[in-house]
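Asker: with the input below, show me the fold.
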Amino acid sequence: MQQEPISIFDMFKIGVGPSSSHTLGPWKAARSFIGELRTVYPLASIKSVQVLLYGSLAKTGRGHGTDIAVQMGLMDQDPVTCAVDGITSLMEEIALNQKIVLGGETEIPFNPQKDIVFLMKESLSFHPNALTFLANLADGQHLASTWYSIGGGFVLKEGAAHTGKGQIQLPFPIDKAEDLLHWCRKTGLSIHEIVQENELSWRSESNTREGILQIWRVMKECVYRGCHTEGVLPGGLQVKRRAASLNKKLLKGRTYASFEEWISAIREGGNGFSYTLDWVSCFALAVNEENASFGRVVTAPTNGAAGVIPAVLLYYVVFCKGNAEEAIIQFLLTASEVGCIFKKGSTISAAMGGCQAEIGVSSSMAAAALAESMGGTQRQALMAAEIAMEHHLGLTCDPIGGLVQVPCIERNTMGAIKAITASQLALQSAPDFAKVSLDAVVKTMWDTSLDMNSKYKETSDGGLAINIPLSLPEC
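Answerer: Below is the predicted model:
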């Protein structure tokens, strides 16, 4: 399953919730389709556009906002910079006027109810998350373009050759954990130092640092916003947001006026076990409540699992005094490489592997990063990653109502806690005596993915999704 080299900024993408594979991926595919059109035809020559959604994208697309994402992409809105508070009004305007501004420049007729087609019983063989864009031109020509959203916001165009990153020769090529350990042994470098050297193949060290700190800023803003926003999540499940009330309860009246003052107020409460545990849960809840509300999050490595790494990183910052910029950069560099190993050797798509591919991978990434940050060796860090995933194997994806809410939001709290526990276990263990390697657990995860019934792979056809009676629109 060897793939092209993957950068930290492929694993950590700034985008909009609620799903990296069902929202961010289709959004990116739609923007790429617009770019395709521009290279061949003036957008003014496009008479109409239709979008066909297949497989998992059809079955859980409405709950995951796939229909919204493709419309935003067709308008060439950037998920990194668009005004997330204005998405709802844009959708209402399109539905009311039955017109869309293609590429942000040409208005064409567009009825979301008819021009976005959910093909519930059709799947394409390459990947369960597939979508096709159909464009009709004024001169009678037709153009079709099929894309696959393969998890974590990664997209592939059908028939397209790999270019770009795949042509780069990294100083330390890594496909497996054993490759990473080989380079660590040979050079004496830590995991994050190996990753930093590889990143120099794409950009300067200063640009990498700047980009990572931007990732961290978005994570912080997301947590802070989620911890101060009350209400009910959209979609019809009537799930009440909990992070804000938990934040208020834990702070016991302590006041603050900024993120930094908030962190200080949290520290004033001490570091007791249940207090710390509650905060880790609060951080994770905050991110995924924002994610479920079409907020801006960082795919880490997916949107559905976006709360795990920020929660564990904030645990490190708040309760382990790891708040220096250098420490945060090192944490995210290490986490990204573990995610790359899973993507190359297995999958980070719930539609391919169930929730083990999302929460399991994010927990593994966070565990390795925390273990190294706390002074662990390279082998202890990878042992932590293995422990975290070993205890997520077989985790299914069965979102109720096709929404990234139940059980997804709480699963982020569990993934974060498992990451911290895995890190602690590894730091108190000797890797020489470990019975299971990270590469073995990556392979096992892929084998499990292949064996898993498709109804447990982000379809809402099994598990909790069919055992909880609800009155929801078809999703």
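
Asker: from here on, just use CA atoms for contacts and neighbour counts.
Answerer: Will do.

Asker: who's in contact with the residue of the chain most remote from its centre?
Answerer: Distance from the C-alpha centroid of the chain, by CA atoms, centre = their mean, peaks at residue 139 (40.7 Å). Residue 139 makes contacts with residue 45, as judged by CA atoms under 8 Å, 6 or more residues apart in numbering.

Asker: other SSEs contacting the one helix or strand residue 363 maps to?
Answerer: With elements taken from DSSP states H and E, the one containing residue 363 is helix 359-373. Applying 3 or more CA pairs under 8 Å, 6 or more residues apart in numbering; DSSP states H and E, one finds that helix 359-373 makes contact with helix 308-319, helix 325-345, helix 378-390, helix 408-427.

Asker: need those helices in JSON lines with mean neighbour count and distance to residue 254, can you?
Answerer: JSON lines is the format used below for the helices and strands packed on helix 359-373 (neighbours: other CA atoms under 10 Å; distance: least, CA to CA, whole Å):
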{"stretch": "helix 308-319", "mean neighbour count": "25", "distance to residue 254": "16"}
{"stretch": "helix 325-345", "mean neighbour count": "24", "distance to residue 254": "26"}
{"stretch": "helix 378-390", "mean neighbour count": "29", "distance to residue 254": "35"}
{"stretch": "helix 408-427", "mean neighbour count": "24", "distance to residue 254": "24"}
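
Asker: please generate a structure for the following sequence too, so the two can be compared:
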Amino acid sequence: MQYEPISVFDMLKIGIGPSSSHTLGPWRAAERFLGYLKQQQYLNKVVTLQVLLYGSLAKTGVGHGTGIAIQLGLCGYDPVTFDVEQIDPTIATIREAKSLLLDGSRRIPFDPQTAIEFLFTETLPYHSNGLTFLATLSDGGNIARTYYSIGGGFVKEEGEDTLLNNNVLLSFPIDDADDLLRWSIKTGLSISEIVAENELAWRNEKETSEGLMQIWNTMRDCIYRGCHKTGMLPGGLNVRRRAAALNKKLLGNISYANYDEWIRLIRNSGSSFRNTLDWVSCFALAVNEENASFGRVVTAPTNGSAGVIPAVLHYFIIFCPEPGQEENSGERIRRFLMTAAEIGSIFKKESTISAAMGGCQAEIGVSSSMAAAALTEGLGGSQKQAMMAAEIAMEHHLGMTCDPIGGLVQVPCIERNTMGAVKAITASQLALQSTPDFARVSLDEVIKTMWDTAQDMNFKYKETADGGLAVNVPLSLPEC
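Answerer: As a prediction, this is how the structure comes out:
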């Protein structure tokens, strides 16, 4: 295994829905293509531009908004800061004008109907999520650059053998769970403390702290928005938003003015099993309904699984307060996010976080595993218990297929986030009540099993919409 340092901000990215591999990844690929054009001083010479989508990107690209993301990326917009309310008018302008401003500066002809080609029957050998940019220049030259969206918003160019951040030297290099356990035993540090030390290789402690709170604020705002928006999700599947109705049912007609007041009301509503379960489901639904609507979310580790970690984190801060502490603790939140990110990075190194490569076990399964470990440490569990929780969560997602109806990240994706969140909490409780030394399955063993399962899985269950619910549920019927 090659040395591959991965930062917490590589695993937890702010972006726009509905898919990290089919929306955020292609957006970033377009940015990288722009970077190449500028570096080679070709930008002002581009006359025409065509984009070819292969494999899973082609088969579910329409429902996942791949073409939309590519257009926004070619215009030079940043998914972290671009106003999501401007997506529709911006795309409409490009469609009507049949042209776009390349990098916001050079207008070129661009009709999305013909300039973006979906090659449904072709797949590139390296990865199912491949796309190629073809440009002709004013001097008669031609350019072709191919990129792969490998999951979680990560992008790799064809022929690129340099791994992410491989020139960064960490205090505690970690390639697998055994490495993490060894450092924990040797230093006595918790998982989050090890991550905090490693993050110093990229930036100072203050910058990391501020970045984590930005991640948290995005998660918080996403849940609050999703719990108060009604209507139908876009895409023609006629799926109704449910989080807002559930929120109103649980709180009744009690009024509140902001997020903090809302959280206090939820905390005071009681901690019965049924009430807690309803709120965890509500939080997860809210995030992924926002994701399905091209809202701003945190890729954790993917957009399709973006609701699991925020839902479990809200369970943690609302229903598991420290003695004498009712308000949100920034430090508790930061540690939760760092632990989750470390577990996710191990999955990425040893297996995959791409549903196009591994099915939904690579998305919901990994996010549930990340959340389980983070919750376990947050509740006072040992390093071994946290890793045991991660193993349990993944063990019970093994083999989960990716079969989005209509190629949309809606059914069964949204509800699967509620299941992943609940499984994470259950896995954490099991680990906290267990002795990890007696566990028969290690985290590394379950990750290897996940990868073996991914390789054996039929391609039609890997985000192609060619199997499972995607072919057995009529598109004209609503979800509920």
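
Asker: where does the TM-score land?
Answerer: For this chain pair, the superposition-based TM-score is 0.98 by TM-score structural alignment, normalised by the length of structure 1; 472 aligned residues with a CA RMSD of 1.0 Å.

Asker: would TSV of the helices and strands packed on helix 359-373 of structure 1 with distance to residue 257 of structure 1 be doable?
Answerer: Listed next are those as TSV, based on distance: least, CA to CA, whole Å:
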stretch	distance to residue 257 of structure 1
helix 308-319	17
helix 325-345	21
helix 378-390	36
helix 408-427	26
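
Asker: out of those, the one nearest residue 440 of structure 1 is which?
Answerer: helix 378-390 (8.6 Å; CA to CA).

Asker: which stretch of structure 2 lines up against the closest one?
Answerer: Using TM-score structural alignment, helix 378-390 of structure 1 lines up with residues 383-395 of structure 2.

Asker: mind checking how far the residue nearest to the spatial centre of structure 1 is from residue 189 of structure 1?
Answerer: The geometric centre of structure 1, computed from its C-alpha atoms, lies nearest to residue 302 (CA atoms, centre = their mean), at 1.5 Å. Here residue 302 of structure 1 is placed at a distance of 28 Å from residue 189 of structure 1 (CA to CA, to the nearest Å).

Asker: on that earlier part again, closest one to residue 3 of structure 1 among the helices and strands packed on helix 359-373 of structure 1?
Answerer: Once these are compared by CA to CA, helix 325-345 is nearest, at 5.7 Å.

Asker: equivalent range in structure 2 for that closest one?
Answerer: Helix 325-345 of structure 1 corresponds to residues 330-350 of structure 2 when matched by TM-score structural alignment.

Asker: by how much does the matching stretch deviate from structure 1 on average?
Answerer: Following the fit onto structure 1, the mean deviation recorded for stretch 330-350 of structure 2 is 0.4 Å by mean CA distance after the TM-score superposition for structure 1.

Asker: how far does that stretch sit from its chain's centre?
Answerer: Centroid separation between stretch 330-350 of structure 2 and its chain, computed with CA atoms, centre = their mean, to the nearest Å, is 13 Å.

Asker: can you tell me the SS state at residue 50 of structure 2?
Answerer: At residue 50 of structure 2, secondary structure determined by DSSP: H, G, I helix; E, B strand; the rest coil is strand.

Asker: ok so, going back, right, and the helices and strands packed on helix 359-373 of structure 1 - which one's nearest residue 369 of structure 1?
Answerer: Here helix 325-345 is closest among those (CA to CA), at 4.9 Å.

Asker: report the distance from stretch 125-139 of structure 1 to the chain centre.
Answerer: With CA atoms, centre = their mean as the basis, stretch 125-139 of structure 1 stands 24 Å off its chain's centre.
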